[in-house]
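Engineer: The sequence and its predicted three-dimensional model are supplied below.
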Amino acid sequence: MTLQGWLLIAAFVGILLALTKPVGLWLFALYEGRRTPLHTVFGPVERGFYRLAGIDPAQEQGWRRYAVHMLLFNLVLALFTYAVLRLQGWLPLNPMGFAGTSEHLAFNTAISFTTNTNWQSYAGESTLSNLSQMLGLAIHNFLSAATGIALAFALFRGFARRSATTIGSFWADMTRVTLYLMLPLCILYALFLIASGVPQTLAGSVDVTTLEGVKQTLALGPVASQEAIKMLGTNGGGFFNANSAHPFENPTALTNFVQMLSILVIGMGLTFTFGKAVGNTRQGWAILAAMLTIFLIGVTITYWQEAAGNPILHGIGATGGNMEGKEVRFGIAASALFSVVTTAASCGAVNAMHDSFTPLGGMVPLFNIQLGEVVVGGVGAGIYGFLLFAILAVFVAGLMVGRTPEYVGKKIEAREVKLAVLAIAVLPLVILGMTAIASVTQAGLAGPLNRGPHGFTEILYAFTSAVGNNGSAFVGLAANTLFYNGLLGVAMWIGRFFIIVPMLAIAGGLAAKSHTPETAGSFPTTGPLWTGLLIGIVLVVGGLTFLPSLALGPVADHLAMIHGQTF
């Protein structure tokens, strides 16, 4: 570890904290439906969408109607993308002449991008046309991200409103987030990336001759536009197979730093928005403090392990940190930081191969996802996931003080606790269940590149990433098969929507409750004690469930490494 590496990490966290309040205030304006300076430009577009769809944005919905509209919208988008991928060979903007994808790959990819997972069982530059990338995939990058933020707004209203029967309009929330947040930011971001050297063209490829005189054909396409929303929307799906390790997606140290910032900035801003929504910004800062504490612990462990390197290689004279699978232009510190950032959020973009990390260095990204990706988390999904843990934490606190638990003025009763447990339990049940199936079947065991604990980790990481809607891969798993495409597709759908529906039910129930004033007997939910309790609940409830599987995978792999054993 170096001083330069720690300064990079400190600068990253400092800039994010400085951006949290401004971004949170902008999101709060969208949450309230207030006019912004961008309404002059995009207001007519917004009204045009409503007229075209026959929607009254002022007509709010109860939680059931909100959930049904959201589910139907995402189902239609998934079917549309499936059709685009299957018919790719017949559609325009296909300069390389790619045929349509297989049934199981189209199914997996459509579900993947609909659920904001962006798991990729294919190499984008050799499988998908420009039209498929732009129309089939990038549309989801906007709308799945906007869906997540809209759902967070709905839960905020549940906590903020009193004796209400509605939690907002899904259509208005999603439209405003897309037009007044994601679209303008992505236009500016894409221009920055183009100026930095990221391609933006409808050409399929270009022939070049290297300095060594070798002729190569380099894949091109509309990369910058997709890269921008891939990061800001915590989508993560790369235009190229190497994702953000590819110089056409992430050419410089500056673009790498900006990409990391863009992954977390909206998620952090939403914590401030929550505080504003419930009338106490200290509530938002307390949540952010808990998130950042867990985040910094993960960064420290990963950086320490990757900087320490592999003792097996040290024994044969190859000293230094672990640079396997990392880009020289980024180095160990930036690669370790990126890995924690992208898995603390539900992004899944990578600038280094997690399969090549040291066992404990690779365990941190895996563990981040297993926590439910609530350590900042994806846009919207992170904060509403964390608030589910907050409901459990305040329930435990209520038991400690001997009274009905309360959180931001709402009594947390049996219904809310049961629904929160139901939503949180989805993750371990599906991850561990599907990992077990893949670990004992012939089709599942045909996937891992490695044997032993590392091969098991490749399987475990795949299902963790799918259910957690992250999308990053451990790289070693050959997943473009009927078995993995099918099972992972089901896992992604469950991991997204089987958490959302109970969460919306909680929002509807809370909105109908009256406000309970805080008294001397109330458990404080803004100080260090509350932050510590939140951290403990997230680590114990979210983490201990997976301890046996981690022991079989990365922990066993680490013990083998320090004893000089390879598989």
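Structural biologist: Thanks, I have it.

Engineer: contacts, neighbours, all on C-alpha from now
Structural biologist: Noted.

Engineer: In which helix or strand does residue 73 reside?
Structural biologist: Element membership for residue 73, per DSSP states H and E: helix 63-86.

Engineer: Give me the helices and strands touching the helix or strand following that helix, please.
Structural biologist: Downstream of helix 63-86, the next assigned helix or strand under DSSP H and E is helix 103-114. Applying 3 or more C-alpha pairs under 8 Å, 6 or more residues apart in numbering; DSSP states H and E, one finds that helix 103-114 contacts helix 63-86, helix 139-160, helix 482-511.

Engineer: Of all the ones you listed, which one comes closest to residue 532?
Structural biologist: When the helices and strands packed on helix 103-114 are compared by C-alpha to C-alpha, helix 139-160 sits nearest residue 532, at 21.9 Å.

Engineer: Buried residues of that closest one, list them for me.
Structural biologist: By 16 or more other C-alpha atoms under 10 Å, the buried positions in helix 139-160 come out as 139-160.

Engineer: Which strands or helices does that helix pack on?
Structural biologist: For helix 139-160, the contact count by 3+ C-alpha pairs under 8 Å, 6+ apart identifies helix 103-114, helix 170-177, helix 223-232, helix 253-277, helix 381-401, helix 482-511 as packing neighbours.

Engineer: quick one, which of those is nearest to residue 164?
Structural biologist: Closest approach to residue 164 among those (C-alpha to C-alpha): helix 482-511, 5.2 Å.

Engineer: Comparison target, given below:
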Amino acid sequence: MGFAWTIVALVLVLALCWRFLGAYMVVVYEGRARWLAKVERPIYRAIGADPKAEQTWQRYASSVIVFSAIALLISYGIFRLQEHLPFNPDHMSGVEWHTAWNTAVSFVTNTNWQSYSGETTMSYLSQMGALAVQNFLSAAVGMAVAVALIRGFARKGSKTIGNFWVDLVRGTIYVLLPIAFVAAIVFISQGALQTLAGHAEVSNALNGASQTLPRGPIASQEVIKQLGTNGGGFFNANGAGPFENPTGLTNFLSIVLILCIPVALTYTFGKMVFSIRQGVAILAVMTVLFGGWLTMTAVAEQQGNPALAATGVSQPLGNMEGKETRFGALSSSLYNVTSTQTSTGSVDSAADSYTPIGGMAMLTGMMLGEVSPGGVGTGVYGILMFAVITVFIGGLMVGRTPEYLGKKIQAREVKLAALGVLVMPITVLVLTAIATAVNAGKAGPLNAGPHGFSEILYAYTSQTNNNGSGFGGLSANTPFYNITGTIGLLLGRFAIIIPALALAGGLAEKTVVPTSLGTFRTDKPMFVGLLTGVVLVIGGLTFLPAVALGPIVEQLSHGMFW
């Protein structure tokens, strides 16, 4: 399939997901989906949750924290004790404490950053009972928070925003599990591995050489890592290897799985606030940003490696260094941009081998706050915070109290939205500054100069945005990077979730203000343009100096900018 036809097919499939999966999630989160009621009720009894009781935003937030803390401790314990636990046919030893801690935090925060090679570090139990389980649960947490914030906009005069435990269970069993089950069957049919038989020894009959091939329950983990915008992978090669991503169909399906829920949630948002046009406006912003960054990457990679071009080497297929010949430069660009514009982090090519501008596109895509379209749930509640700031700016322009979806946006709402938007860039820049100033941090990059700086900046950007992709070229599995990385992981998750839920609680209590001639319409192209501009300006003002020291300087060192 040519690249143009791939884009057409992707748009058509995502349009169907937007309409039908988006509508289905409204049914799920409003409690009208009952076909798994016999599964749902025993779960509530087991965890002691009352499905009819709702929570204030404080109770909702505390439930998120408690659940995540328990999941963190269980995952950490499995990693540390895996050599004494079952389902360890390859006899993996216990994971180092700092690696185990970073990994547990990473998967609980929906980041799935891995500073190790999965096939040589994790047992089958760790892969299935910790990593894959958290792929489901951390994604369900993000979706629950997004729905809670949407309820804040939709409700009026309400003290509650839903029940976290109910939202968690429904998102998992009604949305994530069914889609992942069907997709896993497709992956297996295409050749993705799914076995508990341990590694395989392969001998070459011609020369007697032998090779050990790691195997495992891969397909079941592969689909949820994409669907839940988790990232990570059973293998260090990730989606570039045929055991995880065997064919062009699975490559395309991976992109669809990554994008389907973030895109569909914009329809869910519009439906729940009783205005589909509002959801379309949010989707339009996401589409403009995604399209711009995809174009930037594809053009840069299609032109080839500037270092090779300077020597006169012809590159008719574009920059193929670090890319799978099965997919090529353009398809690889689409996959990696999809991964970094969401909070996925899985890749089918080596980001470290991209051109400086191509690498900059992936880096800056995350720096926008991953709202284009962002991860499952995180993209929606992230861009809604930008929307609150946007209507505040719009209100200043027309000289009246700003409103969004009929709710007055006052000082409390603006402060919470600003906190949620700014915590990520502040954390990234502070951690990057520390790493470039101390010996333990400077020992990490394997490249000198601006490229080495980009490797450090990318690592903290990826972790704090809960993305999980790796730029490569950084020795990150050290106590310094594992511990400092967890700071970014935790702040990038919970220092945004808590303001989002506080914002939801405050909005739910407000009454709706009638629309007047002075109301700034938030379902029109002007709002789409203004919101897009706010995202770009905030991202540019906070990160442009740092980006200038990395990929921009590297590109200019080749004697050209493009």
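Structural biologist: Structure received. Predicted model only: the values in this text are computed from it and were never measured.

Engineer: what TM-score comes out when they're superposed?
Structural biologist: A TM-score of 0.98 describes the superposed chains when it is computed by TM-score structural alignment, normalised by the length of structure 2; 558 aligned residues with a C-alpha RMSD of 1.3 Å.

Engineer: Highest mean neighbour count out of the helices and strands packed on helix 103-114 of structure 1?
Structural biologist: The highest mean neighbour count among those, using mean count of other C-alpha atoms under 10 Å, belongs to helix 139-160: a mean of 27.

Engineer: Look up the average distance of that helix to its aligned counterpart in structure 2.
Structural biologist: Taken over the aligned residues, the distance from helix 139-160 of structure 1 to structure 2 averages 0.4 Å (mean C-alpha distance after the TM-score superposition for structure 1).

Engineer: which bit of structure 2 covers that helix?
Structural biologist: Mapped onto structure 2 using TM-score structural alignment, helix 139-160 of structure 1 covers residues 133-154.

Engineer: same deal with stretch 69-76 of structure 1?
Structural biologist: Aligning stretch 69-76 of structure 1 against structure 2 (TM-score structural alignment) gives residues 63-70.

Engineer: What of stretch 528-546 of structure 1?
Structural biologist: The aligned range for stretch 528-546 of structure 1 is 525-543, by TM-score structural alignment.

Engineer: Check the gap between residue 325 of structure 2 and residue 53 of structure 2 for me.
Structural biologist: 54 Å (C-alpha to C-alpha, to the nearest Å).

Engineer: who's more crowded, these two?
Structural biologist: Neighbour count, other C-alpha atoms under 10 Å: between residue 325 of structure 2 and residue 53, residue 325 has more, with 13 against 10.

Engineer: how about that one, what's its partner in structure 1?
Structural biologist: In structure 1, residue 325 of structure 2 lands on residue 328 (TM-score structural alignment).

Engineer: Which secondary structure state is assigned to its match?
Structural biologist: coil (DSSP: H, G, I helix; E, B strand; the rest coil).

Engineer: check contacts around it.
Structural biologist: Not one residue lies near residue 328 of structure 1 by C-alpha atoms under 8 Å, 6 or more residues apart in numbering.

Engineer: try 10 Å this time
Structural biologist: Contact partners of residue 328 of structure 1, counting by C-alpha atoms under 10 Å, 6 or more residues apart in numbering, are residue 335.

Engineer: returning to what we had before: mind checking how far the match of stretch 528-546 of structure 1 is from the chain centre?
Structural biologist: The chain centre lies 20 Å from the centre of stretch 525-543 of structure 2; the measure is C-alpha atoms, centre = their mean, to the nearest Å.

Engineer: got it, and stretch 510-519 of structure 1?
Structural biologist: Mean-position distance between stretch 510-519 of structure 1 and its chain equals 32 Å (C-alpha atoms, centre = their mean).

Engineer: which residues of structure 2 does it align to?
Structural biologist: Under TM-score structural alignment, the match for stretch 510-519 of structure 1 in structure 2 covers residues 507-516.

Engineer: on that earlier part again, turn the helices and strands packed on helix 139-160 of structure 1 into a markdown table, including distance to residue 549 of structure 1.
Structural biologist: Formatted as a markdown table, those follow (distance: least, C-alpha to C-alpha, whole Å):
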| stretch | distance to residue 549 of structure 1 |
| --- | --- |
| helix 103-114 | 24 |
| helix 170-177 | 38 |
| helix 223-232 | 30 |
| helix 253-277 | 28 |
| helix 381-401 | 22 |
| helix 482-511 | 18 |
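
Engineer: For residue 454 of structure 1, which of those is the nearest?
Structural biologist: Evaluated over those, closeness to residue 454 of structure 1 peaks at helix 482-511, with 18.0 Å, by C-alpha to C-alpha.

Engineer: compared with structure 2, how much does the closest one deviate?
Structural biologist: Helix 482-511 of structure 1 sits 0.5 Å off on average (mean C-alpha distance after the TM-score superposition for structure 1).

Engineer: and the alignment partner in structure 2 of residue 93 of structure 1, how many residues sit next to it?
Structural biologist: By TM-score structural alignment, residue 93 of structure 1 lines up with residue 87 in structure 2. By other C-alpha under 10 Å, 19 other residues sit near residue 87 of structure 2.

Engineer: quick one, what contacts the closest residue to residue 450 of structure 1 other than its chain neighbours?
Structural biologist: Distances taken as C-alpha to C-alpha, 6 or more residues apart in numbering place residue 476 nearest to residue 450 of structure 1, at 7.1 Å, with adjacent residues excluded. Contacts for residue 476 of structure 1 (C-alpha under 10 Å, 6+ apart) come out as 353-356, 447-450, 454-455, 457-459, 462.
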